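Asker: Fold the stuff below for me.
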Amino acid sequence: MLSCVENKIYIHIYPDGSTYFKFESTGDSTDVFNNDFIHPQNLKGWNANIEVIEKNDEKNWRMTTEGISMDSILIFQDGKNTTLNYSFKRYKHETWFSSEFGAEIRFQGKQIKDEFPKLYESLISDNPDSLFWLPEAMTILMRKGLNEISPDSISPQQSKRNQRFVNHLRNSFAKIQTLDDMEKFKKDRELFLTDLLKPFRVEPSFPSRLAKAMKKHEAILESTMDLNDDFFQWKILMPGKPVKTNAMEIVGDTLIWKFGLDSLLSESFVLKAESVFYP
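Answerer: You can find the predicted model right below:
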């Protein structure tokens, strides 16, 4: 069985302005259908297919989506930032002697490097030790949750109060020595926060609201970590001859990019291609 999901995307841009797309994801059912990377949905005239592939007593799933679009811009996102958001843009410029084409695939960066530095270090070094990065991550999630539920979080007074909460949580995590201790926090977060915030004067509903707000941001973080099992291969065939690109490989006229989560942890990641077509 595949230990990850292989996402293969093929794009063919035609001189008439139409674009053919084919998305193919192969892996075990848990990873293929966890929605960390979604295929285009609800596009008129597009076809989607799911099949089971059995080989050497191993079972994998393959999801395929393909179709043609006349749109010059397509945006693929779920609106909740719990999946990998990306967009496609193509353009065409006519000259006296040729047609110039351009294409751009832009992935929204996950900002892990800046927001969760220890998790970033863990991911790029392939160090899965939760005790190394999880305390920092939960502390940051608490700060995000506090800023969301406190309407006056930007005021100096509220900001100072929030920082006291965060510091108190950080000190509590510093005492955690085992994963079992960490699981107690994850299992019943509302109870943990209720006990944690007893030294402070907070309204009874505050721990519940904070736990809910943290869960929302944690879902975004978990979806990013799910991408650690994904491998991407994008192929683009442009009209005419490629003249400018940041492709990692060129085979004939086909431009190829291969990458994983490490390319998506910071700012936006962009695939670019330009070509010239002589009629």
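Asker: going forward, measure contacts and count neighbours with C-alpha atoms only.
Answerer: Will do.
Asker: For the most centrally placed residue in the chain, give its distance to Asn246.
Answerer: Centrality entry for the chain: nearest residue to the mean C-alpha point is Leu84, 3.3 Å, by C-alpha atoms, centre = their mean. Look at Leu84 and Asn246: by C-alpha to C-alpha, to the nearest Å, they are 21 Å apart.
Asker: from what I can see, the residue nearest to the centre of the chain looks like it's in a strand, true?
Answerer: No: residue state for Leu84 (DSSP: H, G, I helix; E, B strand; the rest coil) corresponds to coil; a strand is not indicated.
Asker: Please tell me I have it right and it contacts Asn34.
Answerer: No: here Leu84 does not reach Asn34: they are 11.6 Å apart, not a contact under C-alpha atoms under 8 Å.
Asker: where along this protein do the strands fall?
Answerer: 5-13, 19-27, 47-55, 58-69, 73-76, 86-94, 99-107, 230-237, 241-245, 249-251, 254-259, 269-277 (DSSP state E).
Asker: so what secondary structure elements neighbour the last one?
Answerer: Using 3 or more C-alpha pairs under 8 Å, 6 or more residues apart in numbering; DSSP states H and E as the contact definition, the elements that strand 269-277 packs against are strand 99-107, strand 241-245.
Asker: quick one more, to check against the first:
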Amino acid sequence: MDFVSRGDSTDVFNEDFPHPFGDPWVTNIETEITDDEKTWVMNTSGLLYGPTAFSSGHSSLVEVAHPIDVRFEKGFFGTHYFVSQFFKGREVFRKYPKFGNSMSSIDNDTTEWISEALYYIGSTAVYDLQKDSTTMINSLLADRMENYIRGYVDRKNFTELYSIEDSSGLFVRDILNPFLDELPSTYELAFQELVDLYSKEMHITGQLRDDQFKFHIFLPGVVITTNADSISGDTLMWTFGLKEFLNDDYILHAESIIYSKKRIQIGIIILLGLVLIIAFFFIKFKR
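Answerer: The predicted structure is shown next:
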């Protein structure tokens, strides 16, 4: 399988669609210069079999959100080949619907989504920290913090919220200051890390807006089923963008088969033999 990214250095090396890293992947980076414009090309290839989830770098602890499964099964009449590529939905309309609407519209120059997004980021961080014994707080205090976050983002104007979004540390301090005396010593750092994580997640979604993905998968034999956009010989092709997985999961899948002529011939002989036997007994008993 090959992953190919093409564009300027910012687009190729950002984190919106990281290439897989480690065994069995090999990455090659080249530049192409045409009309005084430099185009970066990153190619990552690997030979796959079975379910494969992969990391995107030395320090990455999170699997890339597009695992692939490649496998084959031998049947009586031939060998079936299966491939599925999974793109995890960004769940934008569940997390921050107004941001999703701005991503879906032609004119996305709006700030109406900022307060909603910041409320999701802050309240989700509070909720997640309740699952850890070192940061768990009284449920009443957690509810108070969530209500405070809602009121905080509602009171701020969009210009102020923009500056807060650019500096998550300011947002964290403003949210936690009224509650510092009631929070565990580890809470502020843990809250900051989660705010940064969810802010980065939303930022990556925004970067994916103008990206287009082209997938070419080669399957031997006869294609039985697929959701590919087009097929040329043994090559299946998909072209899609963020809208396909802006909210829900998007799965590329295909199945093909290579028929065994010898086994088909054996099957036909067996079938004819059964027909002759049935016909023989039918004629015999009819007499």
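Asker: Same list, the helices and strands packed on strand 269-277 of structure 1, but as TSV with mean neighbour count and distance to Gln233 of structure 1 please.
Answerer: Putting these into TSV (neighbours: other C-alpha atoms under 10 Å; distance: least, C-alpha to C-alpha, whole Å) gives the following:
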stretch	mean neighbour count	distance to Gln233 of structure 1
strand 99-107	20	13
strand 241-245	16	16
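Asker: For Met225 of structure 1, which of these is the nearest?
Answerer: Of all these, strand 99-107 sits nearest to Met225 of structure 1, with 15.8 Å by C-alpha to C-alpha.
Asker: which residues in structure 2 does the closest one align to?
Answerer: Aligned by TM-score structural alignment, strand 99-107 of structure 1 falls on residues 79-87 of structure 2.
Asker: Give me the mean distance between the matching stretch and structure 1.
Answerer: Overlaying structure 1 shows stretch 79-87 of structure 2 at a mean distance of 1.4 Å from the equivalent residues (mean C-alpha distance after the TM-score superposition for structure 1).
Asker: As a markdown table, the helices and strands packed on strand 269-277 of structure 1 with distance to Lys175 of structure 1 would be great.
Answerer: Shown next, in a markdown table, are these (distance: least, C-alpha to C-alpha, whole Å):
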| stretch | distance to Lys175 of structure 1 |
| --- | --- |
| strand 99-107 | 38 |
| strand 241-245 | 51 |
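Asker: Nearest to Lys216 of structure 1, out of those?
Answerer: Of all those, strand 99-107 sits nearest to Lys216 of structure 1, with 21.5 Å by C-alpha to C-alpha.
Asker: So which elements touch that closest one?
Answerer: Partner elements for strand 99-107 of structure 1 (3+ C-alpha pairs under 8 Å, 6+ apart): strand 86-94, strand 269-277.
Asker: and the ones you listed, which is most packed in?
Answerer: With neighbours taken as mean count of other C-alpha atoms under 10 Å, those reach their highest mean count in strand 269-277, at a mean of 18.
Asker: Following superposition onto structure 2, what is the mean distance for it?
Answerer: Mean for strand 269-277 of structure 1 is 1.0 Å (mean C-alpha distance after the TM-score superposition for structure 1).
Asker: Now do the helices in the stretch 101-250 of structure 1.
Answerer: For the stretch 101-250 of structure 1, applying DSSP state H, counting those that start in this stretch gives helices covering 112-115, 117-124, 130-149, 156-173, 179-187, 189-196, 206-226.
Asker: what residues are up against Asn108 of structure 2?
Answerer: Asn108 of structure 2 sits next to Ser102 when contact means C-alpha atoms under 8 Å, 6 or more residues apart in numbering.
Asker: Quick check: the alignment partner in structure 1 of it vs Ser87 of structure 1, distance?
Answerer: Here Asn108 of structure 2 is matched to Pro128 in structure 1, going by TM-score structural alignment. From Pro128 of structure 1 across to Ser87 of structure 1, the span is 31 Å (C-alpha to C-alpha).
Asker: And Ala213 of structure 1, by the same measure?
Answerer: Distance, Ala213 of structure 1 to Ser87 of structure 1, using C-alpha to C-alpha: 28 Å.
Asker: can you check Leu197 of structure 1 too?
Answerer: Taking C-alpha to C-alpha, one finds Leu197 of structure 1 at 43 Å from Ser87 of structure 1.
Asker: What of Lys212 of structure 1?
Answerer: Note on Lys212 of structure 1: its distance to Ser87 of structure 1, by C-alpha to C-alpha, is 30 Å.
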